[in-house]
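[1] What follows is a predicted structure for the sequence shown.
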Amino acid sequence: MNHATFWFRVRDSLWFLPLVYGICSIIAVGVVTAIDSWLVPQVSDSIPNIFLTGQSIAKNLYAALITATLTMTTISFSTIMVVLTTYSSQFSPRALQDFMRSKITQHVLGVYTFGFIFVLINLWLLTDNNQKELLSPFFTVIIAITSLGFFILFIHYAAHWVQVNFLIGTIRNDTSKIIREAFAERAYGEHQHWDHSQIESIREEDRQTIYASRSGYIQKIDYNYLINWATTNHLVLEANFQVGDYVPKGMPVFYFWAFSDINYEVKEHDQFLAIGDERTDLQDIEFSMEKLVEIAVKALSTSMNDPNTAINSINRIGGLLTELAGNYRPVTYYSDNDGQLRLIMEQKSFRDYLYKSFYQIKHYGKDDISVVYSIVEALYKLAIVTDNDSLKMEVWNFNNYILESVEVSKLSSMDYQYLKELMKKFADLCGEELNWE
């Protein structure tokens, strides 16, 4: 997966699309110059004068447009820095990836790069030859107008991104997409249980180990490649990690057992495992949800004191947990197309997602009844939606954990009454008894 890891880094970088636009700009200059040199002299009489410009006017136009393009670029970079500073101080540093990876942000900078290089090279190519009529200034005006349109779009876009509700909604939508992709139908077999005696007989054989070649976070695993490789070489593998885990260099990431005398080459894990310096949301549902958690925790800090933003995040987290409950499959064993076991990999339990979603919010928001009430309400709605009785009881037990930090007997009368009414409905839904006075 070396090429995949490289692509992840390129995708997240700010220079890639501007570089592509810059190359396209050089090509466009070559095409326009060829038109000015060969085509325009032959058909100038049939081209309306509005499309043709003299060299002296072109020079003044290019000089003005270069200054205007640099000004728009400078303002855009300043806007980007304002957004990044706002994210780091008020929202979540992890959300910086979302803004910098945004296609609009990268395309805007790419258009500026295209326009600046196009104008600069055209100005450089102007000479004092006999040709007095040029078509390139017309194209330059079109590019300048396009750059202005992208500048207005970017200012509007950045103004939305610094609004916390827009950011929360964007993260929620992106995470929803990751959940659907994570539990989509696969070409290989996925199983919750497997013959225990077969597992024991496999583990009795001599096992070999694949070690992490570098330290970092597990960003993505290519299941198709891994299972196909195991099938080809008659192997059974066991993963010693979960997506999103940090692994130090030299740590065992896979154990495997060979059931063939075929001579094969043990692949480096880079072929099917992406390890990077940062956690990403490629397959890591928990990391995506943690962004909302951090926004909520920041909002509950004494410097921010914004419980409504925290409640908004809690509601979105509850919605994501609802989607997760509807798609969640506790898969541990993966088989090939012939039904042969090829991979053993423990998956995060639904309880893990519940705990990581609310334990920090519970700690920092336990003294704010509105936050506690919102968490309980989100869990209650989650229990309403899910048809899985075991998940429903998991949610009920987790709700009891949330309320452990609240001294119910010391709540004000109306706070107690509202919370009691909600808990009564929650208990009835789960078939439990509520022993509140």
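    Structure received. Numbers count the residues shown, from 1 in each chain.
[2] all contacts plus neighbour counts: C-alpha atoms, from now on.
    Noted.
[3] Most remote residue from the middle of this structure, which is it?
    Most distant from the centre of the chain: Asn130, at 55.6 Å, with distances by Cα atoms, centre = their mean.
[4] Quick check: buried residues in stretch 137-154?
    For stretch 137-154, a neighbour-count test (16 or more other Cα atoms under 10 Å) marks Pro137, Thr140, Val141, Ile143, Ala144, Ser147, Leu148, Phe150, Phe151, Phe154 as buried.
[5] Correct me if wrong: Gln347 contacts Pro330.
    Yes - using Cα atoms under 8 Å, Gln347 and Pro330 qualify as a contacting pair, with a distance of 6.6 Å.
[6] In three-state terms, label the residue farthest from the centre of the chain for me.
    Secondary structure, DSSP: H, G, I helix; E, B strand; the rest coil: Asn130 is coil.
[7] how close does it sit to Ile57?
    15 Å (Cα to Cα, to the nearest Å).
[8] Contacts for stretch 6-15 next, please.
    Under the contact criterion Cα atoms under 8 Å, 6 or more residues apart in numbering, stretch 6-15 has outside partners Phe16, Gln97, Met100, Arg101, Gln106.
[9] Count residues in the vicinity of Val162, would you?
    18 (other Cα atoms under 10 Å).
[10] Ala159 too?
    Neighbours of Ala159 under the rule other Cα under 10 Å: 13.
[11] Val40 now?
    Val40 has 18 neighbouring residues, counting by other Cα under 10 Å.
[12] residues contacting it?
    Per Cα under 8 Å, 6+ apart, neighbours of Val40: Glu133, Leu134, Leu135.
[13] What of Ile218?
    Gln242, Val243, Gly244, Asp245, Tyr246, Val247, Leu273, Ala274, Ile275, Gly276, Arg279.
[14] make it 10 Å
    241-247, 253, 273-280, 283-284 (Cα atoms under 10 Å, 6 or more residues apart in numbering).
[15] do Glu346 as well
    For Glu346, the contacting residues are Gln192, Glu238, Ala239, Asn240, Phe241, Gln242, Pro330, Val331, Thr332, Tyr333, by Cα under 10 Å, 6+ apart.
[16] picking that back up, next, show the common contact partners of Gln347 and Pro330.
    Common neighbours of Gln347 and Pro330 (criterion: Cα under 10 Å, 6+ apart): Gln192.
[17] Apart from its neighbours in sequence, what residue is nearest Ile221?
    Spatial nearest neighbour of Ile221, excluding adjacent residues (Cα to Cα, 6 or more residues apart in numbering): Leu273 at 4.6 Å.
[18] Could you count how many residues lie near the one you found?
    By other Cα under 10 Å, 23 other residues sit near Leu273.
[19] surely it meets Arg214?
    No - if you go by Cα atoms under 10 Å, Leu273 and Arg214 don't touch, sitting 11.5 Å apart.
[20] For burial, what's the neighbour tally of Thr231?
    19.
[21] Just the element for it, please.
    Secondary structure assigned from DSSP states H and E places Thr231 in helix 223-232.
[22] sorry, back to before: looking at the contacts of stretch 6-15, which two lie furthest apart in space?
    Phe16 and Gln97 (14.9 Å; Cα to Cα).
[23] try it against this one:
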Amino acid sequence: MPKWLFALAQIGQQLWLRVALYSLTGVVTALLAAVLAPWVPEDFALNLGTGAVDQVLGILASSMLTVATFSLAVFVSAYTAISNAATPRAAALLVSDGRGHGALATFVGAFMYAIVGIFALQTGYYGEQGRVIVFFVTMGVLAAVLVALLRWIDQLSRLGRVDEAIDRVAKTALAAFQSPLAGRGSSPSEAEAGPSLPARAGKIGYVLNIDIDKLQSLAGEMDVTVFIEALPGAFVHEAQPVLRYAGRANLGGEDIGRLRACWVIGDRRTFDQDPRFGMVVLGEIAAKALSPGINDPGTALDVVSTAVRLLSHWVRTPADAAADYSHLRFRALSADDLLQDVFTPIAQYGASNMIVAARLQTAFGALMQLEDPEMTAAAQGNAQLALKRAMGELTLEEDRDRVRRVAGSFAGLSGG
């Protein structure tokens, strides 16, 4: 995505921003009533009883502060719970949920509106006509608080649950698979464009985002072909090339800097353009569930089915996803890498569980039946490795026989 949009999305996930904006809106709304007061007929202001406004604002001020404090405590508790039950990477994704941010921001915004409104009423800032405006605005604020409370109650019923974490990670990974950089189309080899020269990262960290639209535009402007060496999620160091270019003998330092500026490098991976990170986190959730301290194979089975669904979607992604980027070349995602990201932890920690081992073989068989050569080969290799692990860990011969039967029911798998 564009670099500015990526930066804006990262800032937008911060809780403080929405709370600050809602608070500012509450203050401005409270003060704006005096500006709109001249539009209210004086007779209407006298006939409409607005004496209850003071009491309603007082109730809002006292209750919203309590509700906001409670909501923030729930956020902290949910973050800790999901970090312990699943993985801190999934917890960060849940806590950045906009629905929870919106509820908390509404409560704080209503509190700020009520406080400013009480001060303005006590100082005579509004007048009788202004009090009418405050009356109707307060009714609107109460309605907004009611809606936020109902949504917050619905959110509380799911916040901190492992299945909610799986669904959120899967949804984010599915969105990341829509990136052109996650497409399955094969790019022409470097040799087709002639010798290439590197542009090094200059930083240490993970590739978070690549502005491929700007990169395509710059490559066309400079009349070069750019080979993307570091995709989102890749760990790079200062001397490692993030790109290579061909078509011109050499580019100036300024041009290379403009190309390199299309990369955003940070300390920790993000989900936005990195579908492999989503698969890694799903694998972490399953591995944590299979640990002796938790012993929840059902969660691992849920992750397996979710992963099959995501990988099936990826296989069906059109092969010409990168067709609009004629000046760019990049390696397609590897099916084997994706399978190892999510299934290797499950195969390793669930090898001693017959049900998990058998379900893994069923999942690999389902992926083989997608009739995609690359996915079939990757699924066969991972299925054989998972079978070896299970045969080494299962103690009952009956359990080993059952896993062998499941594995042997799919073509290309050995029964031993």
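    Received, thanks. Remember, it's a predicted structure, so these values are computed and weren't measured experimentally.
[24] hmm, back to that, residues in the second structure matched by the helix holding Thr231 of the first structure, start to end?
    Aligning helix 223-232 of the first structure against the second structure (TM-score structural alignment) gives residues 212-221.
[25] Would you map the strands across the second structure?
    197-200, 205-210, 225-228, 235-236, 241-246, 263-266, 328-330 (DSSP state E).
[26] looking at those strands, which is closest to Arg404 of the second structure?
    Between Arg404 of the second structure and those, the tightest spacing by Cα to Cα is seen for strand 235-236, at 38.2 Å.
[27] mean per-residue distance, that closest one to the first structure?
    Average distance, strand 235-236 of the second structure versus aligned residues of the first structure after superposition (mean Cα distance after the TM-score superposition for the first structure): 2.0 Å.
[28] Which strands and helices lie in contact with that strand?
    strand 205-210, strand 263-266 (3 or more Cα pairs under 10 Å, 6 or more residues apart in numbering; DSSP states H and E).
[29] any idea how far the longest helix seen in the first structure is from the chain center?
    Using DSSP state H to define each element, the first structure has its longest helix at helix 55-90. Here helix 55-90 of the first structure shows a centroid-to-chain-centroid distance of 28 Å under the convention Cα atoms, centre = their mean, to the nearest Å.
[30] Check which residues of it are buried.
    In helix 55-90 of the first structure, counting by 16+ other Cα under 10 Å, buried: 55, 58-59, 61-62, 65-66, 68-69, 72-73, 76, 79-80, 83-84, 86-87, 90.
[31] still on that earlier bit, out of the strands of the second structure, which is closest to Pro345 of the second structure?
    Nearest of the strands of the second structure to Pro345 of the second structure, taken as Cα to Cα: strand 235-236 at 20.6 Å.
[32] what range in the first structure matches that closest one?
    Going by TM-score structural alignment, strand 235-236 of the second structure sits over residues 246-247 in the first structure.
[33] What are the contacting residues of the matching stretch?
    Outside stretch 246-247 of the first structure, the residues that touch it by Cα under 10 Å, 6+ apart are 211-219, 240-241, 253, 275-279.
[34] go again using 6 Å as the cut-off
    Ser215, Gly216, Tyr217 (Cα atoms under 6 Å, 6 or more residues apart in numbering).
[35] nearest to Asp302 of the second structure, of the strands of the second structure?
    Nearest of these to Asp302 of the second structure, taken as Cα to Cα: strand 205-210 at 28.0 Å.
[36] Pull the number of nearby residues for the corresponding residue of the first structure for Pro297 of the second structure.
    In the first structure, the residue paired with Pro297 of the second structure is Pro307, using TM-score structural alignment. Pro307 of the first structure: 19 surrounding residues under other Cα under 10 Å.
[37] Can you tell me the closest non-neighbouring residue to the residue most central in space within the first structure?
    Nearest to the geometric centre of the first structure sits Asp281, at 4.1 Å (Cα atoms, centre = their mean). Counting by Cα to Cα, 6+ apart, Asp281 of the first structure lies nearest to Ser288, which is 5.8 Å off, once chain neighbours are set aside.
[38] can you check Asp223 of the second structure too?
    The nearest residue in space to Asp223 of the second structure (Cα to Cα, 6+ apart) is Gly247, at 6.9 Å.
[39] where does that neighbour sit relative to Gln129 of the second structure, distance-wise?
    In terms of Cα to Cα, Gly247 of the second structure sits 72 Å off from Gln129 of the second structure.
[40] what about the two, which has more around it?
    The neighbour count for Gly247 of the second structure versus Gln129, taken as other Cα under 10 Å, is higher for Gln129 (23 against 15).
[41] Please report how far the more buried one lies from Val116 of the second structure.
    When Cα to Cα is the yardstick, Gln129 of the second structure and Val116 of the second structure sit 17 Å from each other.
[42] go on, Leu197 of the second structure?
    Counting by Cα to Cα - Leu197 of the second structure and Val116 of the second structure are separated by 62 Å.
[43] Same check on Leu290 of the second structure?
    With Cα to Cα as the criterion, Leu290 of the second structure and Val116 of the second structure are 53 Å apart.
[44] Neighbour count: those two, which is higher?
    The neighbour count for Leu290 of the second structure versus Val116, taken as other Cα under 10 Å, is higher for Leu290 (24 against 18).
[45] and the end-to-end length of stretch 187-197 of the second structure?
    Start-to-end span of stretch 187-197 of the second structure (Cα to Cα) is 18 Å.
[46] That stretch: which residues count as buried?
    For stretch 187-197 of the second structure, the neighbour count (16+ other Cα under 10 Å) marks Ser187, Glu190, Ser196, Leu197 as buried.
[47] Likewise for stretch 24-44 of the first structure?
    For stretch 24-44 of the first structure, burial by neighbour count (16+ other Cα under 10 Å) applies to Cys24, Ser25, Ile26, Val29, Val32, Thr33, Asp36, Val40, Ser44.
[48] Dump those to TSV, plus distance to Asn173 of the first structure.
    Listed next are the buried residues of stretch 24-44 of the first structure as TSV, based on distance: Cα to Cα, whole Å:
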residue	distance to Asn173 of the first structure
Cys24	33
Ser25	34
Ile26	37
Val29	40
Val32	42
Thr33	45
Asp36	48
Val40	51
Ser44	53
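[49] tell me which of those is nearest to Leu354 of the first structure?
    Cys24 (47.9 Å).
[50] what do we get in the second structure for Leu84 of the first structure?
    Aligning on TM-score structural alignment places Leu84 of the first structure opposite Tyr79 in the second structure.
[51] try Ile402 of the first structure
    Match for Ile402 of the first structure (TM-score structural alignment): Ala386.
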